[in-house]
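Asks: All I have is the shape, not the residue letters:
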């Protein structure tokens, strides 16, 4: 995979220019400062997962549309070849395995949380669903005020238009697959 910072820079600039948005109007729509958007577009800043979600939500695009490369007909993906988006001092890693394709309306990620890591995700746009399958460890998922423990080999699906928090309450890394569905 090409340098993730460069991919994000090119995709953000293309989305913004295609929509005829200035940096000021993009900043207003996303809640991310004009200076930060400019740095991201120039490849001078590596945005956090939270920042990318703010941009995606504000511009009403999928998360992976900011981090995807051009698709081909057959794709074989090895995690070792995917540069993750990293947050929480490296304790939270998001690997975009199959980026969003508007014809299919979904994207697939592998997410890893180190022991004790917690990541709060702001509400996504209306109708977006998260489908999670835990591959190893135990994921604590809090949706609004309700908590769910999802063990390895188990899955959970929910409408993601409300705040949700991923937590690793255990002593081993949690790895889960996340399929985001866009209606």
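Replies: Good, I have the coordinates. Computed from a prediction, not measured in an experiment: that's the story for all the values here.

Asks: use CA for all of it now, contacts and neighbours both
Replies: Will do.

Asks: residue boundaries of the helices in the protein?
Replies: Secondary structure of the chain, counting by DSSP state H: helices at 4-18, 23-30, 34-41, 49-59.

Asks: Can you add distance to residue 144 and mean neighbour count and give the ones you listed back as TSV?
Replies: Output for those, formatted as TSV (distance: least, CA to CA, whole Å; neighbours: other CA atoms under 10 Å):
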stretch	distance to residue 144	mean neighbour count
helix 4-18	30	18
helix 23-30	22	17
helix 34-41	29	18
helix 49-59	17	20
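
Asks: Show me the longest strand that occurs in the chain.
Replies: For the chain, the strand reaching the highest residue count under DSSP state E is reported as strand 92-101.

Asks: Can you check what angle separates that strand from helix 49-59?
Replies: 30 degrees (axes from the mean of the first three to the mean of the last three CA atoms, to 10 degrees).

Asks: alright, now check it against this:
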């Protein structure tokens, strides 16, 4: 099996399993027979460009995502090497750790809020969930009429269909991870 054939096999299998598709479901989406899809994943068949385009279109991924080499399996992110996006006179600092990836449908940020900081986030369009995991301090999260106080080690998730506010009402820095999931 040549390297491009191996890469296609690995990428297709990874995408299919990540999305939880059976061969029948994938065949229905792509118009490629389940037998051919199985052979491609096992590296027993070298698909044509036309077949790869059918698969890419059916999965709604780029053609190159099927043929490109996998990225390293380990990525180390160091806070001191990241630049923050700042707001509110540097009161609210957002460090993008893992940017949005359409195949994974999420992004992760590390956020620091100085004492007294209040940040309001507009509602997100579509079906979006936010996950908050507090590292240090306390974060008050307000969604519509409800408020939730999260302390170190606490976490929450919520539908981000309404505007929501993050507040640090303490006299110390609050930090938390924010995962945004786009279903």
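Replies: Happy to help now that I have it. Please read all numbers here as calculations on a predicted model, not as lab measurements.

Asks: where does the TM-score land?
Replies: Laid over one another, the chains give 0.60 as their TM-score (TM-score structural alignment, normalised by the length of the first structure), with 113 aligned residues with a CA RMSD of 1.2 Å.

Asks: ok, back up a step: got CSV for the helices of the first structure, with distance to residue 174 of the first structure too?
Replies: Conversion of the helices of the first structure to CSV gives the following (distance: least, CA to CA, whole Å):
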stretch, distance to residue 174 of the first structure
helix 4-18, 23
helix 23-30, 30
helix 34-41, 29
helix 49-59, 17
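
Asks: To residue 127 of the first structure, which of those lies closest?
Replies: helix 49-59 (12.6 Å; CA to CA).

Asks: Doesn't residue 40 of the second structure lie inside a helix?
Replies: Yes: counting by DSSP: H, G, I helix; E, B strand; the rest coil, residue 40 of the second structure falls inside a helix.

Asks: Assign the closest residue to it other than its chain neighbours to helix, strand or coil.
Replies: Counting by CA to CA, 6 or more residues apart in numbering, residue 40 of the second structure lies nearest to residue 9, which is 5.6 Å off, once chain neighbours are set aside. In the three-state summary, residue 9 of the second structure is assigned as helix, counting by three-state DSSP.

Asks: Residue 9 of the second structure against residue 41, yeah?
Replies: Yes: between residue 9 of the second structure and residue 41 a contact is recorded at 4.2 Å, counting by CA atoms under 8 Å.

Asks: so what's the residue nearest the centre of the second structure up against?
Replies: Most central residue of the second structure, judged by C-alpha distance to the mean C-alpha position with CA atoms, centre = their mean, is residue 106 at 1.5 Å. The neighbours of residue 106 of the second structure, taking CA atoms under 8 Å, 6 or more residues apart in numbering as the test, are 99-100, 179-182.

Asks: ok, the residues you listed vs residue 52 of the second structure, which is closest?
Replies: Nearest to residue 52 of the second structure among the contacts of residue 106 of the second structure, counting by CA to CA, is residue 100 at 24.1 Å.
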